[in-house]
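Enquirer: Model the structure of this input:
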Amino acid sequence: MKKILPYIAVLTFLTVLSCRNDDNDFQDQQENGPILSSDAGTLSKRIDFGNAGVLDMKPSSGGKTVTAGNFPLVLVAEVAPPVYNGKTLRATHVTIEGNYAYVSYNTEGETYLGAIEVLNITNPNAPQLVMQAILPDTDVSSVKYDNGKLYIAGAKDIYASGASSPAFVGSMTLNGGMLTNALQQTVLTGKVGTDVTSSSTKYYAVSGATGVLAQLNKSSQQIEMSIPLNDLRALGYNNNKIVVLSGSEGVKIYDANGLNLITSFSTSSDVAEAKRTIDFIDGKLLVSEGYNGVGVYNLTSGAKLQKLSLPTQVPNVNPSDIVSNAVSVNSGRVFVANGGAGLYVYTTDNNQLKLMGSLDLTGSSNFVMSKGEYIFVATGTGGLKIIKTVAPESGAPNCSGYAVYNGSDWLNVNSGQTLEYSGTKSLQGINVNQTLTWCGALTASQSVNLNSNSTFNMYGQFYQGTQSNPWNSLNINSGALLNLKGNLTAYGHMILNSNANWKIEGNVTIFGNLTINQGSKIEFIGTNSSITIHGTVTKNGTSTITGTFTDVNNKL
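Expert: As a prediction, the model looks like this:
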């Protein structure tokens, strides 16, 4: 096996700094460099919003959820993989810095062909692919952002490059966060560079099969230390320690200052050359162990503290396709890419990791990376999924005066009831027959109905519906009022029936169609409100729209 698996532009040339057999005998090589494209309009055509919308997390007990969830999520978009010279690439890794996500790719099979792409995630409802670097004769396994550079690990076609070994590690100097042809590469012993990380002064890489752990100088690219190890899959930097995972030799932990071995311990044996990842939480090491789930180890002693077992009896999924491929930690939550079973989410409970639930995602979940408010999942033929967590924004209204909601996943407000709640919750749907106030953050995957003469005060972040079923709509019926102070994203249709009222102080995005019927009133409060409508707008009869606002797509 040659490697680990899970647009028109200008051809450039560059000088590559190389090391043969890790011996610091550097020489210059001239070869084809990255093929760069910054045509965001063309690149972003691969972004699909057709399945965007609120996600329902399956509860840990299986079956249908009956209570409101505490971890609302939305699928922002799906990104189809790039195709170059008839070859479809596959996502291998993601690193996130600020408003940019950097995605690496390789090609399955014997062809060496990779890419790095930049996603601008400034607007959470409208990510853009803003730049691409195609790397001919080169697979990219892993990328790591550090101080204006991307550190890269992968494999090269030795017949095209003249390198002594396929495995390489290198760095690309970015320009304002964008990719460049300033790419320096160093040859490593082994078939493929599998992972890369960095500290403040050094960077580190591992290579697979008969590979090495290498420490490199950030400035000169020279290999300062190299330790032969077999079947290396992943590495990480934690508390001035370098932690490496071998599929055959388990975990080894080194002092980052001199690569002196501190400790080592066994993990379960793994399928040869399969891609795996590691991460850290509260002094513990998490290891994706394939058909053995995720192992949780004490970083100091190596004692196995817990096992996150693979799910069993997943409907319509072959058991051989259920495998823990990758693990990622973010804000106390643990995300596990469990192949055909989807994405599993854990949280800490009494010093143990407890399953919160799972998400069914199209394609096999091969890789996961979470940082900030985003979760990126690479799924074989399903492309790259961009998932966003939903939480109150900074500067949100003070919700201390409202009770926390702990009720059903369908929130019903009966006639004569006035209900006031706070918090961050995920619901199936909402029916309001009198008065509802919600302060915080909220999702509803199905319909929201404000029935005649009812009022819904929404203070904070609100996401509703899915694009795949737009008729699970947000309906404001006769005499009803939706009073919004914050942000609303409606993925389906939105309907204002006769004499409906809608007050907006914030930002609205509607992916479906907006229907405004006779006598309806839309009032924008303040001077900073905006509305973005992607579907069509139908106005039946006479309605009024008042106030100062920005109509982003000029639909009103």
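
Enquirer: going forward, measure contacts and count neighbours with C-alpha atoms only.
Expert: Will do.

Enquirer: residues of stretch 120-128 that come out buried?
Expert: Neighbour counts over stretch 120-128 (16 or more other C-alpha atoms under 10 Å) mark 120, 121, 124, 125, 127, 128 as buried.

Enquirer: Tell me which of those fall in strands.
Expert: Assignment to strands by DSSP state E places the following of the buried residues of stretch 120-128 there: 120, 128.

Enquirer: just the buried residues of stretch 120-128 now: which is nearest residue 163?
Expert: Nearest to residue 163 among those is residue 120, at 34.2 Å by C-alpha to C-alpha.

Enquirer: Tell me who's in contact with the closest one.
Expert: Counting by C-alpha atoms under 8 Å, 6 or more residues apart in numbering, residue 120 touches 99, 100, 101, 127, 128, 129, 130.

Enquirer: cutoff 6 Å now
Expert: 99, 100, 127, 128 (C-alpha atoms under 6 Å, 6 or more residues apart in numbering).

Enquirer: And this one, please, so the two structures can be compared:
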Amino acid sequence: MKSNLSIRKSWLLAISAVVFITSCSDETTVFENPEDNLINETDQSKLLNSVSFDEAGVLDIYEDPSASAKRYNTTGKAEPAGDYPLTLVAQIDPPTFTNGENLAATHVALDGDYGYVSYNTVGQDYVGAIDVVDISDPNNPRVTSRVYYTNADLNSIAYDNGYIYVAGGVDSEQSVTATANSLVAKIAVSGGRINTSNISYGFQEGFNATDVRIVNNDVVVTSGQDGFVVIYDKNDLSVKNEAAFSDLRSVAYNGNELAVLDAAEGVSFLDTNLNTVRSIGIQSDFGIDAKRTLDFLGNNIIVSEGTKGAGVYNSASGSFVEYLPILTNPDNAEPGEIVTNGVAVNDDVLLMANGAGGLSLSETKADNTVGVGVIELSGSINYVASKDDYIFAASGKSG
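Expert: As a prediction, the model looks like this:
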């Protein structure tokens, strides 16, 4: 296991958008005319101007639970961020195009020199997008490629070996190809450029696909209310196995088994045949059609539980360990906006996206998780991803 050094010298890239997910198949298809549903952004100046450096600079971490005061030393000057110096590199505005003015970031996948961002549209419209962000120069991120979807929300994204995989929802009544409302797509990407010439699609039952994860040679997709967890072959997106659940929000993998978050029941641990090996019953504020993620942290699994914060459970026994509370309660925020939407683990550091409660950082020591503080970011933090030296946070207006 790496030391904390990778997170102690981190760059943070904020995506200025809210995160929301709007509310099994035996068929895989390839769109005959993908350009009927896709628009490639060819205006390089628009891509360039998507990145703003106006708020760039060193970020403080508020230790005071009220998050109303910075840390000060005996000279009256603000102290540095200690073991966790974070620098806000830039902010990326969400894409816009004709009939796609309300896009919002939903998920980020990090791999090597690139970050891959998916977007959807809050409400009934099916409109989405994908951004590729070059982060090879930590101080100068660039959006190098962008694709708009005119008939699909994209709620999650993963990268593997030259391809991005996106999961989301499509209006099947408006599509001559879709056999169900939940989709997964396999799209080639190389050198920071998306190739839309030959995209493979799979469709499955469920209100809207909510998460996608690559596990060895498989693509695992969850599809929300009355949906399924489906295992696709990574090569051609043919269906290998499926299992029904009531309200699937997220899937995690620890190298041995899958864990899925069902908002109606809790966490289920699945074997390679998608049989439920054991489960953790959870009754929490998972919300309706809201982003809620889970992740493994050592012997535990961390679950986003809305107003309760993050729940920590022993992944082997299922026993409850503790709740990690939301550290802030801003005066100008509605109670329903202060919720844990997402969690991300980087070695022994845990990040919590707490909506109007901001982005909090905790560290694990032995079997204890200790809250360090809240990172100085404005807006509502609704999703977070972390790998090596980078943190991506999706933020929107709060209050």
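
Enquirer: could you show me where the helices are in the stretch 1-150 of the second structure, in order?
Expert: Under the criterion DSSP state H, counting those that start in this stretch, the stretch 1-150 of the second structure contains helices at 5-8, 44-48.

Enquirer: quick one: the strands in the stretch 251-400 of the first structure?
Expert: With strands called from DSSP state E, counting those that start in this stretch, the stretch 251-400 of the first structure shows them at 261-265, 278-281, 284-288, 294-298, 304-308, 326-330, 333-337, 343-349, 352-359, 365-371, 374-379, 383-389.

Enquirer: Turn the ones you listed into JSON lines, including mean neighbour count.
Expert: Below are the strands of the stretch 251-400 of the first structure laid out as JSON lines (neighbours: other C-alpha atoms under 10 Å):
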{"stretch": "strand 261-265", "mean neighbour count": "15"}
{"stretch": "strand 278-281", "mean neighbour count": "20"}
{"stretch": "strand 284-288", "mean neighbour count": "25"}
{"stretch": "strand 294-298", "mean neighbour count": "22"}
{"stretch": "strand 304-308", "mean neighbour count": "16"}
{"stretch": "strand 326-330", "mean neighbour count": "24"}
{"stretch": "strand 333-337", "mean neighbour count": "24"}
{"stretch": "strand 343-349", "mean neighbour count": "19"}
{"stretch": "strand 352-359", "mean neighbour count": "18"}
{"stretch": "strand 365-371", "mean neighbour count": "26"}
{"stretch": "strand 374-379", "mean neighbour count": "25"}
{"stretch": "strand 383-389", "mean neighbour count": "22"}
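
Enquirer: Quick one: map residue 72 of the first structure onto the second structure.
Expert: If you follow residue 72 of the first structure across to the second structure using TM-score structural alignment, you land on residue 85.

Enquirer: for residue 281 of the first structure, that is, sorry about that
Expert: Using TM-score structural alignment as the criterion, residue 281 of the first structure maps onto residue 297 of the second structure.

Enquirer: and the gap between that match and residue 249 of the second structure?
Expert: Residue 297 of the second structure sits 19 Å away from residue 249 of the second structure, taking C-alpha to C-alpha, to the nearest Å as the criterion.

Enquirer: again with residue 88 of the second structure
Expert: Using C-alpha to C-alpha, one obtains 29 Å as the distance from residue 88 of the second structure to residue 249 of the second structure.

Enquirer: ok, now residue 159 of the second structure?
Expert: From residue 159 of the second structure to residue 249 of the second structure the distance is 19 Å (C-alpha to C-alpha).

Enquirer: of the two, who's got more company?
Expert: Using other C-alpha atoms under 10 Å as the criterion, residue 159 of the second structure and residue 249 rank with residue 249 on top: 28 against 23.

Enquirer: List the contacts of the more buried one.
Expert: The contact partners of residue 249 of the second structure, taken as C-alpha under 6 Å, 6+ apart, are 210, 224, 261.

Enquirer: mind running it again at 7 Å?
Expert: Residue 249 of the second structure makes contact with 210, 211, 222, 224, 261, 262, 263, 291, 292, 293, according to C-alpha atoms under 7 Å, 6 or more residues apart in numbering.

Enquirer: tell me which of those is nearest to residue 106 of the second structure?
Expert: Relative to residue 106 of the second structure, the closest of these is residue 291; by C-alpha to C-alpha it sits at 8.1 Å.
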